[in-house]
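Asker: Below is the structure, and that's it, no one-letter string:
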C-alpha cells in the first residue's frame, strides 16, 4: 500500500475523529487523520476541558468564600483572572499533547492540513498552498461544528463574545448578558457570576435549560436567582447596539421591549455543522440544516464515506462522537456492532448546581404514551450531602408503570455529573426497578439518593 494510501482516513482529530482513528488502528487497519488546526478538536482545546478548568477555579473560590460555614478562617481571597485562564489553557495543552502521543503510539499517521473529497475514495489535503492526494477505502468525516451566528449579532471578540472569547477574557466584566441558557450559556454565566460579574441570562424558551426535565429546570432557575443571576425566560433579543465599551441590548417579551446595557455579551445560541469546503458537491452526501444526514451506522449517501459527531446533529456531545467513532471503526473492520441508542446517552451541565440527565423527561414519557411512576429524593435527606455542605438538589427517576423499565433519570446538585453514569449503565443493561432496588449502595455517599429515588417511585423510600 502506497505511503498516501490508507484503509481509513479520518477528517478531523476531535473527540470523535481521534477515537475512531485509534480504534481502527487497534483493529489492524492502516489509518490516517487529517487535522487543520488543533489535535483534540474544539472539545479538548476550546470546549469541554478548558471550561471545566475555569469552573473548577470558580468552585474552589466559592468554597473559600463559604469557609466560615466549615469552621475555617480565610481572608483576602480574590480572583487572579490571568492565572485562572493560564491554568485552563495549560490543562488543554497538556491533553492535546496527550492525544498526539496516543495517535503516534497506535501508529496513526497524522496529516496536517485541510481535507476535501476529491472523487471516490480520494481526498485532496491542502497546507500552505500545497496539495497532497490521499486515497482511502473508507473516509470518516468528523469536522465538528461551530457557534451559530445571528445576523447583526456577530461576535467581534471585544464587546460580543462566543465561547472562545469567553475562555480567554482580558478582564472580568462588571456586567454580562448571556444569550442562550443551554449548557454552554449557563456554564459561562455560572463562572462569571462566581467571579463577581453582574450576569443576566436571556432564553427564548419559557424556561432555562429547556431540554431538561421541567422540575429540574425550575429548581435550577430558583438556585441561579438565589446566587444573583438575573434570568429572563421567554425573551427575545431584538438587537444589539455597540457603544465605546459596552453593549445596549434590546429585549422583547410579550410584546413589550426593554433596553439593557452591559459591558459584554456572550452569544450561546446553538451550533452549525462544519460542512463547508469538504468537497460534498457532486457527491451523494446529503446536508440538512448544516448537518450531514447519516443512517444508524453513520453512513452517508456516498459509498465509503461516514460522518460522526457534531457534524451529524444532536445530541451535540463529545461522548456521543467518541462512541460513534468506535462503532464506525469496528463496522469498517467487519465487527458485529450495535447502532447507538440516543436515549442511553447522558447529558451534563457543569454549572452551580450541576445538572445531569439520561433518557426521557416525565413530560416526554407521557407524550409517548407511557403511564409512569416517578420517584424523587432531595439532597437535604442525604447524610453525605449535609456533611459536604451541599444540601441543595434532587434526584428524579421515571419508570414505565407496566414493565418497570427505567425511562429516564434527572438530577440537580453537587457531583451529579458523576452520579448520572449509574443510571446510564442501568438503562444500557435494561434493568428494572426491582433490579435497582436490590443494588447495595455504599454509605455514606451521594449515590444512596439514587437508590432512594427508585424506592420512592414505588412508595418505599426509607429516609424521606
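Answerer: Nice, thanks for sending it over. Quick caveat: nothing in here was measured; it's all calculated off a predicted structure.

Asker: Could you use CA atoms for every contact and neighbour count after this?
Answerer: Fine.

Asker: Tell me the first helix or strand C-terminal of the helix or strand where residue 134 lies.
Answerer: Take DSSP states H and E as the rule and residue 134 turns out to sit in strand 130-141. Using DSSP H and E, the helix or strand that follows strand 130-141 towards the C-terminus is strand 145-147.

Asker: what packs against that next one?
Answerer: Contacts defined by 3 or more Cα pairs under 8 Å, 6 or more residues apart in numbering; DSSP states H and E place strand 145-147 against strand 271-273.

Asker: Report all helices and strands that the strand it packs on contacts.
Answerer: Counting by 3+ Cα pairs under 8 Å, 6+ apart, the packing neighbours recorded for strand 271-273 are strand 145-147, strand 291-292.

Asker: what does the first one rub up against?
Answerer: Here strand 145-147 makes contact (Cα atoms under 8 Å, 6 or more residues apart in numbering) with 162, 163, 268, 269, 270, 271, 272, 273, 274, 310, 311.

Asker: what about versus this one:
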C-alpha cells in the first residue's frame, strides 16, 4: 500500500498548486483525478472561455474597424473554427498541468476516490487513464486534501438536456450560432456567455432574479455595465424569473414572471442555465466521517482545515468565492500550514473578482453598500475613462474606476472597475490592500503615462478632492 504525506483528491487549480507546493517543501505527494487533468478551469472554464471571448472581441473590433480608419468588409463568424481554437488551448493547458505535476515528482493516480477513514483513501479504477498515471488501489496519507471542485447548479424546470438547455459545458462547444438565446442568471458565467454570443450576432435576453445585473458587484459599476450591455443590443430583465419552459423540436418557449407579477413569453433557440454552481461533496465518504458540510460545500477554517483532523478542503468545494485564484492560494496556504510554516489565514475580502464580458468588470474588497453596512464613514473617488488619454486613443472611453476609503484612517476598503482591460488593472489595488496601503501612499505613487492605469490614480485623488483631469 502506497503511503503519502499528502494525498489530494482533484487536480484542478487548488489541487495541482497544492501538490506542487507540497513537493517543493519536500513532502511525498499524490493526486487523484477522475476526469479532467487540471480540473474545470483549463478544460471547461476560465481558459477556454477566455479563448472564446477573445474571438468575439476580435470580431467586434473588425466590425468597428472603420472607427479606427481601417477597411475590413463583410467579416464572418466560423463557429467550428472558434470552438476548435478554444478546445485546442484547453488541451494545451491540461497537458501543461500534467507536465508540471510530473516535473515536480507528484504521483498521479487515475480513478474515483473515497475516504474510507482518516488517513485511508480507496481509489476505484475507471476508464480513460492518461499514459503514465498510477493504477487505482488503496492508499494511506497523513493528510488528505479534498479539492473536487464544483458543478453547475440545476434548478427544477431548468434541467439541462445538452440540446436545448445548456450549462457552460455545452455553451463552449456550439455546433452553430443560436439566433435567439436566453441566459438565465447574470453572474460571471452567465454574463460572459451572454456577451460572447451577443458579440457574434445572437439575439440575447438575460433573466436575473436579483435587482441588478452581476449581483455581487458594486451597484454603480453594475449599472454602468448594464447600460453598455443594452447599448450592444442585449435585453436584460431584472427581478424576473423563469416560471416554466416548454420545449419544441428545436426551440424553447420560456414563460418569464416579471417584478409586477405579469408574465412574458420568450422564444429562444437555446437556453443557458447559469444559476451558480454546487460543490462536489458526494460519494467521497465525508458524511460517514462526520465532516461538516453546509449549503453544499465543506466547512473549513482559513487554512483549509475541516472539523475532522487530517482532512482538509480547498477551492470551490470549500465554498465561495468560487474562483480559480482563490483555490490556488487556498491550496498553498493549506499545504504550508501542514508543513508547519505558519501562513496567514486567507482574507476573502482581498480576493479579486473578474468578469471578462464587454466591458470587463473587476473588483476587490467592500462595495459601497457593504462598507456602509459595516459602519464605515466613507470617502469615495470616481474617475471616468473619458478623462484618460490612453482610453480615448484606444477607442474605449466608456468606463469607470471607483475607490472606497475609510474616511478616518485612509485605509482602502474596496476598488471597483468597469471598462477595457480592467481585469489586468485590479491587481494594483489588490497589492495595495495586501500591504495595508492608505490613500497617501497611493497618491504619491507614480503611474506611467499614457496608460489606462492612470484612471486608478485619479480615482484615489478624486476621493480626496484632488483629481486633475476631470
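Answerer: It's in. What you see is a predicted model; the values in this text were computed from it and never measured.

Asker: circling back to that earlier point, what residues of the strand holding residue 134 of the first structure count as buried?
Answerer: 134, 135, 136, 137, 138, 139, 140, 141 (16 or more other Cα atoms under 10 Å).

Asker: same check, this time on stretch 10-30 of the first structure
Answerer: Buried residues in stretch 10-30 of the first structure, counted by 16+ other Cα under 10 Å: 10-26, 29-30.

Asker: what's the helix or strand for residue 249 of the second structure?
Answerer: Using DSSP H and E, residue 249 of the second structure falls outside every helix and strand.

Asker: ugh, wrong one, residue 354 of the second structure
Answerer: strand 353-355.

Asker: Residue 418 of the first structure matches what in the second structure?
Answerer: Using TM-score structural alignment, the equivalent of residue 418 of the first structure in the second structure is residue 424.

Asker: What about its match, how many residues nearby?
Answerer: Residue 424 of the second structure has 12 neighbouring residues, counting by other Cα atoms under 10 Å.

Asker: thinking again about what came up before, most neighbours per residue, which of the helices and strands packed on strand 271-273 of the first structure?
Answerer: Ranked by mean neighbour count, those are led by strand 291-292 with a mean of 23 (mean count of other Cα atoms under 10 Å).

Asker: Please report how far whichever residue in the second structure pairs up with residue 11 of the first structure lies from residue 453 of the second structure.
Answerer: In the second structure, residue 11 of the first structure lines up with residue 9, judged by TM-score structural alignment. Per Cα to Cα, to the nearest Å, residue 9 of the second structure is found 40 Å from residue 453 of the second structure.

Asker: Would you enumerate the residues in contact with residue 290 of the first structure?
Answerer: Counted by Cα under 8 Å, 6+ apart, residue 290 of the first structure has contacts 272, 273, 274, 275, 311.

Asker: Who wins on neighbours among the residues you listed?
Answerer: For the contacts of residue 290 of the first structure, neighbours were counted by other Cα under 10 Å; the highest total belongs to residue 311, with 25 neighbours.

Asker: Now do the same for that one: its match in the second structure.
Answerer: Per TM-score structural alignment, residue 311 of the first structure is aligned with residue 317.

Asker: How about the secondary structure of its match?
Answerer: Of the three states, residue 317 of the second structure takes helix according to DSSP: H, G, I helix; E, B strand; the rest coil.

Asker: Nearest residue to it in space, ignoring adjacent ones along the chain?
Answerer: residue 279 (4.4 Å; Cα to Cα, 6 or more residues apart in numbering).

Asker: separation between residue 225 of the first structure and residue 460 of the first structure?
Answerer: Counting by Cα to Cα, the gap from residue 225 of the first structure to residue 460 of the first structure is 34 Å.

Asker: ok, back up a step: ok, of the contacts of strand 145-147 of the first structure, which one's closest to residue 353 of the first structure?
Answerer: Distance ranking of those against residue 353 of the first structure, using Cα to Cα, places residue 268 first at 19.4 Å.

Asker: just checking, the closest one touches residue 165?
Answerer: No. Applying Cα atoms under 8 Å, one finds residue 268 of the first structure not in contact with residue 165, separated by 11.8 Å.

Asker: More neighbours: which of these two?
Answerer: More crowded of residue 268 of the first structure and residue 165, by other Cα under 10 Å: residue 268, with 23 against 17.

Asker: which position in the second structure aligns with the more buried one?
Answerer: In the second structure, residue 268 of the first structure lines up with residue 274, judged by TM-score structural alignment.
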